[in-house]
Each structure stands twice: as structure tokens, then as C-alpha cells.
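Student: Need a 3D model of the sequence below.
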Amino acid sequence: MVEAWYMDESSEDQRKPHRLEPSRPADLELLRQLGVIYWKLDADKYENDPELEKIRKERNYSWMDIITISKEKLPNYEEKIKIFYEEHIHLDDEVRYILEGSGYFDVRDKEDKWIRIFMEKGDMVTLPAGIYHRFTLDEMNYVKAMRLFSGEPVWIAYNRPAEHLDARVQYVKFLTQTA
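Tutor: So this is what the prediction gives:
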């Protein structure tokens, strides 16, 4: 089961857990209220997994690729890690399925506080269009992930502030409806 918690305000290495003291967990229901959807799948059979195929069909995730994020595999690694960790939104959902390794997705809650979601092998998450988020590796410095999109991939990240974008406006409207 995925683990999530509210983050501290420390400027220490972004790859550390950054748990509040005392710890303040964030459960799946809270994530669901933010529009974050989570699945636990068998990453060892991702190439022929009927459960993954069912999710892809139901949610129209028609495009897929696999990315490996490590110093050895990702060109311009240091630059990319900094870019991934800048707070941003997308105009489309961001869908990631962890096949190997681990890392963190951070999302903002309704009060603009950071929640850190620890993602490891078998975890799949959909972050809704318009949610402020960021990604970083953990101290293992390695993740292999499947990226899924509805239609053609869109790689544009809009750094904060992005309140004027329709995806953000729609997301804020969604938050007020789930309050």
C-alpha cells in the first residue's frame, strides 16, 4: 500500500523523506479528495497484465513509454532532476507506474501544504490536470517508470503561478466541489 505524509519545511536534500515531527500521515481518501488516483499492480508482469490493460482501456491511456531516471541512463541527469522538482502543473493528467526503484511525488493539498507520496515498484498514480506537484528520486537515485497519456504525450510543465490556465481553474473548481 502506498504511503503518504505531510512534509516538513526543511531545505535539506530533496531526496530525503521530509516527514513532519510528529508524523502526519495522508491516507488514500485524502489523496482521492485531491483527485489523485492510486493503484497497486504487479510490476513484474506489466507487459501482459490484464489489470493494467483494463485501467488503460477504461481511462483511455492509449500512449505509453518507459523512462529510466538515473545518473547512468538519463542524459542531462542533474538538470532534469532540478526541472522535475520545480512546482508545476500540466494541462493533462500525469500518470506514472513504477516498474523498478522508487521516488516521491509531492502534491499540494487544499490548504497549499505539501503531501509527499512515496512511490515504489508496483505503484501507479494519476495526478489530475491542474494540480501543483513535483517529482524527485529518493536516496536510491533510481527509478524506471511507465508514462501513460490519453492521446499524444504532452510534456509541457507550467511552473507556479499558473492560476490563469484553464486546467488550474477547473482543478480549483473540482476542489471546491469535494470540500
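
Student: contacts and neighbour counts: CA atoms only from here.
Tutor: Will do.

Student: List the buried residues for the lengthiest helix in the chain?
Tutor: Ranked by residue count under DSSP state H, the longest helix found in the chain is helix 166-177. Using 16 or more other C-alpha atoms under 10 Å as the burial criterion, the residues of helix 166-177 that qualify are Ala167, Arg168, Tyr171, Val172.

Student: Now the second one, please; I'll put the structures next to each other:
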Amino acid sequence: MVTAYYHDDKDTPENFTDAHNSGEPVSLAELEKIGVLYYNVKTTEELDSLASKRNYKNRDVVNLNLAAFNNDIEAYTAKMKQFYKEHYHEDEEIRYIVEGEGYFDVRNKDDRWIRTRLQPNDLLILPAGIYHRFTLTSELKQVKAVRLFQDEPKWEAINRDLGKNSAARTEYLETISA
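Tutor: Next up is the predicted model:
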């Protein structure tokens, strides 16, 4: 079962994979208010059923660990920094954790980070346009996840520091302000 809480905002380039638990829990209902959906999925059949209901036609598997980068610590570190840079996507982001664990951080209406710790069987859906970031945990430093897509698999991040508000971002903001 996912754990969600407010981030303590004390991360540095050296410790961003630590828990950073402020001690303030966040409920699944609070996540839903900002469009973030959580499911505990135990079987492939359950995953297939959810994919069908939400019209996800494609999927792939991503492995994040040092071995996946041929033990090239520089390439691995660069990829982890890329995922941790605050961004949003034009499409929903759907991740189902098969092995390992990681943190998804999402911004709430007040622009405060909420950290979710995902472990095997956890599936998180982030709406298009929500600012977020991802990192592995400092304990395991690896994850295997299924990514689901409504169309062809793609991963295009729009970094916050660009200041770009696409239609997806504008629509998201309208959704959470209602």
C-alpha cells in the first residue's frame, strides 16, 4: 500500500533519494483532489482490466538500476537527475511497480510537494499537466515498472524552469481550481 506525505523540503543533490518525510501524512482522498489516482494491483488480469477501462493500448517495461546502465555511474546519475527535475507531461503518466521501489513527488494546489513511496503492486496515475518528479529510494536504488500509454509509448517532459504552460497544463490548472 502506497505511503503519501508532505515532503520536508530539505533535499540536496546528495540526499534526494532519502525519505524526506515531514511527518504530515497525505490521504488518498487528498491525492484524488489533485487528480492523482492510486490502485493496488495484484495480478496481470487486474492490470489488463484497468488498462482496458482507461483505454491504455500500449505498455512497456522500464528497469532503473545501475546494471541497466552497464554499471556506468555517470549515465545512471544523469538519468536519475533527469527524472528528478520538476516537469509535467502532455499525457497521463501511469506507472505500475513490479519490483523495487521509488518516490513520485507531485505538487498540490498550494505548490507544496507530496511524496508517494511506491512499492510492488502499487500503480499511480498522474494527470496530464501536473508538476512531478521521480527518484529511487536510497535503500534499494532500483525499480522495475510497467508504463502504460493510451497511444504510442513516449516520454516527453516539459520542465518547469522553461515556464511553458501548454494546453495540458492549463486544463489541469482549471480542473484543480474548480
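
Student: Give me the TM-score for these two chains.
Tutor: The TM-score (TM-score structural alignment, normalised by the length of structure 2) is 0.92; 170 aligned residues with a C-alpha RMSD of 1.2 Å.

Student: okay if I get the buried residues of helix 166-177 of structure 1 as a markdown table plus distance to Gly151 of structure 1?
Tutor: Converted to a markdown table, the buried residues of helix 166-177 of structure 1 look like this (distance: C-alpha to C-alpha, whole Å):
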| residue | distance to Gly151 of structure 1 |
| --- | --- |
| Ala167 | 17 |
| Arg168 | 20 |
| Tyr171 | 20 |
| Val172 | 24 |
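
Student: wait, what's in contact with the residue sitting nearest the centre point of structure 2?
Tutor: The centre of structure 2 sits closest to Phe104, judged by C-alpha atoms, centre = their mean, with a distance of 3.9 Å. Counting by C-alpha atoms under 8 Å, 6 or more residues apart in numbering, Phe104 of structure 2 makes contact with Arg115, Thr116, Arg117, Leu118, His132, Arg133, Phe134, Thr135.

Student: Spatially nearest residue to Glu163 of structure 1, not counting backbone neighbours?
Tutor: In space, and not counting its chain neighbours, Glu163 of structure 1 is closest to Val169: 6.5 Å by C-alpha to C-alpha, 6 or more residues apart in numbering.

Student: how much space is there between that neighbour and Ile131 of structure 1?
Tutor: Per C-alpha to C-alpha, to the nearest Å, Val169 of structure 1 is found 10 Å from Ile131 of structure 1.

Student: cool, Met146 of structure 1 as well?
Tutor: Met146 of structure 1 is 20 Å from Ile131 of structure 1, by C-alpha to C-alpha.

Student: neighbour-wise, which of the two wins?
Tutor: Ile131 (27 against 18; other C-alpha atoms under 10 Å).

Student: got the residue ranges for the helices in structure 2?
Tutor: 28-33, 44-53, 73-84, 167-177.

Student: Now do the shortest one: which elements does it pack against?
Tutor: The criterion is 3 or more C-alpha pairs under 8 Å, 6 or more residues apart in numbering; DSSP states H and E, and the helices and strands that helix 28-33 of structure 2 contacts are strand 37-40.

Student: how much does the strand it packs on stray from structure 1?
Tutor: Mean deviation of strand 37-40 of structure 2 relative to structure 1 after superposition (mean C-alpha distance after the TM-score superposition for structure 1): 0.6 Å.

Student: by contact count, what packs against that strand?
Tutor: Partner elements for strand 37-40 of structure 2 (3+ C-alpha pairs under 8 Å, 6+ apart): helix 28-33, strand 122-126.

Student: CSV for those, including distance to Asn58 of structure 2 and mean neighbour count?
Tutor: Output for those, formatted as CSV (distance: least, C-alpha to C-alpha, whole Å; neighbours: other C-alpha atoms under 10 Å):
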stretch, distance to Asn58 of structure 2, mean neighbour count
helix 28-33, 24, 15
strand 122-126, 15, 21
